[in-house]
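Asks: using only what follows, build the 3D model:
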Amino acid sequence: MHDDTAYSALSEEHEDDARWAYGTGFHDPLHGIDTTVPEGVDGAELGAYCLALGDDALISAQRLAEWCARAPDLEEEMALANIGLDLLGQARMLYTRAGQADGSGRDEDDLAYFRDPAEFRNVRLAELPNGDFAFTIVRLLALSAWRLAVFTRLTASPDPVLAAVAAKGVKELAYHRQYAAEWAVRLGDGTEESRRRMVRAMEEVAPYLEELYAAETCTTIGEEVEAVLRQVAGEAGLAWPRVRPLPGSGRDGGHTEHLAPLLAELQGTARAFPGAAW
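Replies: Okay, the predicted model is just below:
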């Protein structure tokens, strides 16, 4: 196999990527940053955008947490858990910014635990069940490639808080994408069974990609993500499938039947003991 070099072209621009859970270091990315909404920035729109990005991260983190004690081996279990913690940290800061920007004063707990499924704005790909390891890897590859492209652009956001969160997130997302790309090559270029599962996983993920691109106003994001997916698939000896996109969008509150039970598990303790602290 040649997976040890498959990701090199993708990772050159992020050689100093951080590979540990968001918030575990001693550097606060928001230290000293003015949280006042800048002049000319619509607070309601900024809040809604941060909320949507936070929902993507929270739901993705919850799915990754489901691999605890179920991953193929301990090393991958820890890797997936740390990626989930990165995303959880991003969600926390984005939720806090959403509550500041829209003037509601809602904090991260309010937004994570006390909204109903129809109020969530995450993309639907994030909420789909984990399936097998191949599906999780392909989904992580697609979501991290997309989120990295988005966050890279957000480092120039007129809102300094969002720009700082994005700058921190870029380093983490570069590793998420690398991890997924390396595993995608191993599985695609592995056994007949792992290859079959990769082909199926790509076919299952592909219909949801158009929703990711439509969630952003930058038209070049889709081209950038598709180039990454084609490159990784090619290194694995596979071809990224061309499929008809599924209609609908989680950004509009239209979700699959899988979101409600995920939230029931995520929110159960907080709703059973509102206001509790531990």
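Asks: going by C-alpha atoms from here, please, whenever you check contacts or count neighbours.
Replies: OK.
Asks: could you pull out the helices for the protein?
Replies: Assigned by DSSP state H, the helices in the chain fall at 8-11, 43-65, 74-101, 108-113, 124-127, 133-154, 160-188, 192-205, 209-214, 220-235, 259-272.
Asks: from the chain's centre, how far out does the last one sit?
Replies: Okay, so that is helix 259-272. Offset of helix 259-272 from its chain centre (CA atoms, centre = their mean, to the nearest Å): 20 Å.
Asks: quick one: buried residues of it?
Replies: By neighbour count with 16 or more other CA atoms under 10 Å, helix 259-272 contains the buried residues 259, 262-263, 266-267, 270.
Asks: same deal with the second one?
Replies: By neighbour count with 16+ other CA under 10 Å, helix 43-65 contains the buried residues 43-44, 46-65.
Asks: ditto for the third one
Replies: For helix 74-101, the neighbour count (16+ other CA under 10 Å) marks 77, 79-101 as buried.
Asks: also this sequence, please, to line up against the first:
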Amino acid sequence: MTIHTHQPGEHESAYDGLLVNDAHWAFGTDFEDPLAGVDTTVPDGIDAAELASYCLALGDDALVLSHRLSEWCSRAPDLEEDIALANIALDLLGQARLLLARAAAADPSVVPTLPEGSPVPPEDALAFFRDDRAFRNVPLVELPNGDFAETVCRVLVFATHRLALFERLAAHPDAVLSAVAAKGVKELTYHRDFAGRWFVVLAGGTEESRRRLEAGLARVWAHRHELGVDAEADGVLAHVLATAGVAEPDVRPVVTDGGHTEHLGRMLAEMQSVARAHPRGLW
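Replies: Model (predicted):
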């Protein structure tokens, strides 16, 4: 990190110099390429544009849900769950960074054009400089958190489906995607188990905790189809519901017009505000 030394009379306020020096030290510097040292050549037989599109979708799911879960920081029922949700968010953020970097390496045309001289890495450009229409995440991950019970249900459903998918992707012919999936399997197993334990606890708690759990599950279940059909995930979720004595919700699938809800644009406006205000900064 470059240390900025303030000279007397250089700025009227000590804060005036935060964004004017070339090092941009206020946001941090010298972040390594997440794929440094990795052969990112697209294997023969794989369409680069399709690989990039797929990695963007997976990365956007992780990025958006990571931001939603980070909103629980200091608001969870107790300190242990506060830390657990923060750790899940960080795991998903790490997956997002790798997947967005992989998408950019496979097909550089997916990276948005930034102001001249901007040093923003490709994965950050994809995260902070795309409009909501360019995001490819499922609407399930962009919905507001609701209460703790609803968050438990969303993490359970999302992690169960994603874990089953990543177990298969660990054998993907693209070595980068395969490695990301293999690493993610360990993380997602924890996410699923954390949510599964809380699901059973809330179902067997008070009348109020069960009521909230069933209401949250119904809202999440209406978006479950967005994650695709997966027999393995179906089996795991059926087992959790049976253990908790909770019936599968009888709800109609929610189909969003245009692929996203109004909540994504509002979330991105907050998430991207600093980056867009200071496009020459690094963080």
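Asks: how close are the two chains, by TM-score?
Replies: TM-score of the superposed chains, computed with TM-score structural alignment, normalised by the length of structure 1, equals 0.83; 241 aligned residues with a CA RMSD of 1.7 Å.
Asks: about what we covered before: out of the helices of structure 1, the one nearest Trp278 of structure 1 is which?
Replies: helix 259-272 (11.1 Å; CA to CA).
Asks: where does that closest one end up in structure 2?
Replies: The alignment of helix 259-272 of structure 1 onto structure 2 (TM-score structural alignment) covers residues 264-277.
Asks: run through who's touching the matching stretch.
Replies: 67, 127-129, 131-132, 142-143, 281 (CA atoms under 8 Å, 6 or more residues apart in numbering).
Asks: now compare those residues and name the two farthest from each other.
Replies: Largest pairwise distance in these, by CA to CA, is 29.3 Å, between Leu143 and Gly281.
Asks: returning to what we had before: take the contacts of stretch 264-277 of structure 2 and lay them out in a markdown table including distance to Ala203 of structure 2.
Replies: What follows is the contacts of stretch 264-277 of structure 2, written out as a markdown table (distance: CA to CA, whole Å):
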| residue | distance to Ala203 of structure 2 |
| --- | --- |
| His67 | 27 |
| Ala127 | 37 |
| Phe128 | 38 |
| Phe129 | 41 |
| Asp131 | 39 |
| Asp132 | 36 |
| Glu142 | 25 |
| Leu143 | 23 |
| Gly281 | 47 |
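Asks: is it true that Glu119 of structure 1 touches Gly254?
Replies: No: taking contacts as CA atoms under 8 Å, Glu119 of structure 1 lies outside contact range of Gly254: 9.4 Å.
Asks: can you count the residues close to Ala36 of structure 2?
Replies: Residue neighbour count, defined by other CA atoms under 10 Å, stands at 8 for Ala36 of structure 2.
Asks: wait, Ala231 of structure 2
Replies: With other CA under 10 Å as criterion, Ala231 of structure 2 counts 11.
Asks: distance of it relative to Ile88 of structure 2?
Replies: For Ala231 of structure 2, the distance to Ile88 of structure 2 (CA to CA, to the nearest Å) stands at 24 Å.
Asks: structure 1: which residue goes with Glu226 of structure 2?
Replies: So, by TM-score structural alignment, Glu226 of structure 2 is matched to Glu211.
Asks: from Gln272 of structure 2, how far off is the equivalent of Asp110 of structure 1 over in structure 2?
Replies: The equivalent of Asp110 of structure 1 in structure 2 is Ala125 (alignment by TM-score structural alignment). Counting by CA to CA, the gap from Ala125 of structure 2 to Gln272 of structure 2 is 10 Å.
Asks: the alignment partner in structure 2 of Gln231 of structure 1: neighbour count?
Replies: When structure 2 is aligned by TM-score structural alignment, Gln231 of structure 1 is paired with His239. Neighbourhood size, His239 of structure 2 [other CA under 10 Å]: 13.
Asks: before we move on, back to that, out of the contacts of stretch 264-277 of structure 2, which end up buried?
Replies: 67, 127-129, 132, 142-143, 281.
Asks: any chance of those in CSV, plus distance to Thr206 of structure 2?
Replies: Formatted as CSV, these follow (distance: CA to CA, whole Å):
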residue, distance to Thr206 of structure 2
His67, 30
Ala127, 41
Phe128, 42
Phe129, 45
Asp132, 39
Glu142, 29
Leu143, 26
Gly281, 49
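Asks: what's the distance between Glu80 of structure 2 and Ser74 of structure 2?
Replies: The value you get for Glu80 of structure 2 to Ser74 of structure 2, if CA to CA is used, is 11 Å.
Asks: with His278 of structure 2 instead?
Replies: 27 Å.
Asks: same thing with Phe199 of structure 2?
Replies: Counting by CA to CA - Phe199 of structure 2 and Ser74 of structure 2 are separated by 21 Å.
Asks: compare these two (neighbour count), which wins?
Replies: More crowded of Phe199 of structure 2 and Ser74, by other CA under 10 Å: Phe199, with 27 against 13.
Asks: show me what the more buried one lines up with in structure 1.
Replies: Checking TM-score structural alignment: Phe199 of structure 2 goes with Ala184.
Asks: its match contacts Val138, doesn't it?
Replies: Yes: at 6.8 Å, Ala184 of structure 1 counts as touching Val138 under the criterion of CA under 8 Å.
Asks: any common contacting residues for the two?
Replies: Any residue near both Ala184 of structure 1 and Val138 by CA under 8 Å, 6+ apart counts here, and that gives Met198.
Asks: report the contact partners of Asp124 of structure 2.
Replies: Contacts of Asp124 of structure 2 by CA under 8 Å, 6+ apart are Arg97.
Asks: shouldn't Ile137 of structure 1 be in contact with Arg177?
Replies: No: judged on CA under 8 Å, Ile137 of structure 1 makes no contact with Arg177 at a distance of 9.6 Å.
Asks: rewinding a little: so can I have JSON lines of the helices of structure 1 showing distance to Asp28 of structure 1?
Replies: JSON lines is the format used below for the helices of structure 1 (distance: least, CA to CA, whole Å):
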{"stretch": "helix 8-11", "distance to Asp28 of structure 1": "25"}
{"stretch": "helix 43-65", "distance to Asp28 of structure 1": "18"}
{"stretch": "helix 74-101", "distance to Asp28 of structure 1": "11"}
{"stretch": "helix 108-113", "distance to Asp28 of structure 1": "17"}
{"stretch": "helix 124-127", "distance to Asp28 of structure 1": "27"}
{"stretch": "helix 133-154", "distance to Asp28 of structure 1": "18"}
{"stretch": "helix 160-188", "distance to Asp28 of structure 1": "9"}
{"stretch": "helix 192-205", "distance to Asp28 of structure 1": "35"}
{"stretch": "helix 209-214", "distance to Asp28 of structure 1": "29"}
{"stretch": "helix 220-235", "distance to Asp28 of structure 1": "28"}
{"stretch": "helix 259-272", "distance to Asp28 of structure 1": "27"}
